[in-house]
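Chemist: this one's structure only:
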């Protein structure tokens, strides 16, 4: 058994989706159209998220960071989850469609940036511009932006037991590649709908117990 964990950030590590929270708070005109089209899988994640952030002025960077740091809450048990994975020498990666400028400040005391895969925001033009450093490999054609299945393929080996933790339809492609899916919210609904075997979680204390139980069974 060689477990490896790939964990979403927005709505999974945090108790809400920070991109949606930012858009609701700052309210740029037209953002909801892009959000709905992404969630309904009518357009790619990269197109929708890129267009949403393009509606915000770069001069709001510090205000946005301050807002996220004041409002985002880390889900209970996450620090313990990271500590558990480290103690058990289980590779633990954050794989997120979120942005570096708000993910890294929230995680800086919990997990090293070298274990975080996310998109990058640039503020050198009038509007916020998104860079996609982890685009799809040759086996994915979904224009994911931050392609979670591609990252999983690059980091895992054939004998790895791949664990995916997530909450949204944006985690579904990764879930289809996993040996164990730990889900909540929209990902949970999608797993039920598509008949993908999964476990449900509320907080990361649940996740720790699910991982322990599954690794004992598989051992």
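Modeler: Arrived safely, thanks for sending. This structure is a prediction, so every number in the text was calculated from the model and none was measured. Numbers count the residues shown, from 1 in each chain.

Chemist: drop to CA atoms for contacts and neighbour counts, all remaining ones
Modeler: OK.

Chemist: Surely residue 164 is within a strand?
Modeler: Yes. Assignment of residue 164 by DSSP: H, G, I helix; E, B strand; the rest coil places it within a strand.

Chemist: can you tell me which residues contact it?
Modeler: 5-8, 174-175, 178, 180-182 (CA atoms under 8 Å, 6 or more residues apart in numbering).

Chemist: Next one: residue 53 from residue 161, what distance?
Modeler: Counting by CA to CA, to the nearest Å, the gap from residue 53 to residue 161 is 35 Å.

Chemist: Do a quick rundown of the helices in this protein.
Modeler: 18-26, 31-39, 45-53, 61-71, 78-87, 100-107, 148-155, 172-175, 185-194, 204-218 (DSSP state H).

Chemist: which residues does the spatially closest residue to residue 202 that is not a sequence neighbour contact?
Modeler: Closest residue in space to residue 202, ignoring its immediate chain neighbours: residue 184 at 7.0 Å, by CA to CA, 6 or more residues apart in numbering. Counting by CA under 8 Å, 6+ apart, residue 184 touches 166-168, 200-202.

Chemist: Of those residues, keep whichever come out buried.
Modeler: When the contacts of residue 184 are checked for burial by 16 or more other CA atoms under 10 Å, the buried set is 166-168, 200-201.

Chemist: Which one of those is nearest to residue 23?
Modeler: residue 168 (17.2 Å; CA to CA).

Chemist: That closest one reaches residue 185, doesn't it?
Modeler: Yes. With contact defined as CA atoms under 8 Å, residue 168 reaches residue 185; the gap is 6.6 Å.

Chemist: before we move on, the earlier item: quick check: which of the helices of the chain is buried the most?
Modeler: Of all the helices of the chain, helix 172-175 carries the top mean neighbour count, a mean of 23, counting by mean count of other CA atoms under 10 Å.

Chemist: One more to weigh against that first structure:
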């Protein structure tokens, strides 16, 4: 029997990075009404796409340079990320970044790691109007009705279970639906609770060194 090709779908905010960059931006710039929107997204009162779009619409484009500079400078990468990428290249594991984050900080932060742009999925941004507008190049397909913004399940479904061992690495609400489709989940924070609740096959992690160890143990 032919061995399945391993493929990793890795979240960015709170996973590749230690902090959640969207929340960090909002906390720093404090636009009126942002806290309510975050709570509504986390409680699923509103969709991720609606919430993130409305949060950034609170920020004027006149502050574009400040927002971008803060977002990039504020990032702290999780320990072991480069080693995980090296491991994936050595073991021929396909590594995709599937991020609900925004292009203006995701691309610059990942640039030193030589990840092909076509393997980075994230939301876009438009600074041409009075306020920041988020654009959604990877919206939900006909199988997903959660209005995700950057739909992780749509990306995952492009890699059939019969051919791929689908591995998800994540931490939060944007990873919940994708985790249900994965063969193996590396989880932290809120995602651990979901995996426990649904009985999903998961391993907890805090650094990517633990992910590498888990990948070796499950070869």
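Modeler: Thanks, I have it. For clarity, every value in this text was computed on a predicted model and none was experimentally measured.

Chemist: sorry, back to before: how about the contacts of residue 164 of structure 1 in TSV, adding distance to residue 156 of structure 1?
Modeler: What follows is those, written out as TSV (distance: CA to CA, whole Å):
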residue	distance to residue 156 of structure 1
5	10
6	10
7	14
8	16
174	13
175	14
178	11
180	14
181	16
182	18
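
Chemist: Farthest-apart pair in those residues, please.
Modeler: 8 and 180 (14.1 Å).

Chemist: More neighbours: those two, which one.
Modeler: Higher neighbour count among residue 8 of structure 1 and residue 180: residue 8, with 27 against 22, using other CA atoms under 10 Å.

Chemist: What are the neighbouring residues in contact with that one?
Modeler: Residue 8 of structure 1 touches 94-96, 164-167, 171, counting by CA under 8 Å, 6+ apart.

Chemist: hmm, 6 Å instead?
Modeler: Neighbouring residues of residue 8 of structure 1 by CA atoms under 6 Å, 6 or more residues apart in numbering: 94-96, 166.

Chemist: go on, residue 135 of structure 1?
Modeler: By CA under 6 Å, 6+ apart, the contact list for residue 135 of structure 1 reads 145-147.

Chemist: Also residue 196 of structure 2?
Modeler: By CA under 6 Å, 6+ apart, residue 196 of structure 2 has no neighbours at all.

Chemist: What's it aligned with over in structure 1?
Modeler: Under the alignment (TM-score structural alignment), residue 196 of structure 2 maps onto residue 192 of structure 1.

Chemist: Skipping adjacent residues, who's closest to the counterpart of residue 18 of structure 1 in structure 2 in space?
Modeler: Following TM-score structural alignment, the counterpart assigned to residue 18 of structure 1 within structure 2 is residue 21. Distances taken as CA to CA, 6+ apart place residue 13 nearest to residue 21 of structure 2, at 5.9 Å, with adjacent residues excluded.

Chemist: And that neighbour, how far from residue 211 of structure 2?
Modeler: 17 Å.

Chemist: how big's the offset between the longest strand along structure 2 and structure 1?
Modeler: In structure 2, assigned by DSSP state E, the strand with the most residues is strand 94-102. Mean deviation of strand 94-102 of structure 2 relative to structure 1 after superposition (mean CA distance after the TM-score superposition for structure 1): 0.4 Å.

Chemist: Structure 1: matching residues for that strand?
Modeler: Matched against structure 1 by TM-score structural alignment, strand 94-102 of structure 2 falls on residues 91-99.

Chemist: Could you measure from the equivalent of residue 82 of structure 2 over in structure 1 over to residue 169 of structure 1?
Modeler: Alignment note (TM-score structural alignment): residue 82 of structure 2 maps to residue 79 of structure 1. Distance check for residue 79 of structure 1 against residue 169 of structure 1: by CA to CA, it reads 25 Å.

Chemist: same question, residue 108 of structure 1
Modeler: Taking CA to CA, one finds residue 108 of structure 1 at 27 Å from residue 169 of structure 1.

Chemist: what about these two, which has more around it?
Modeler: Comparing residue 108 of structure 1 with residue 169 by other CA under 10 Å, the one with more neighbours is residue 169, at 20 against 10.
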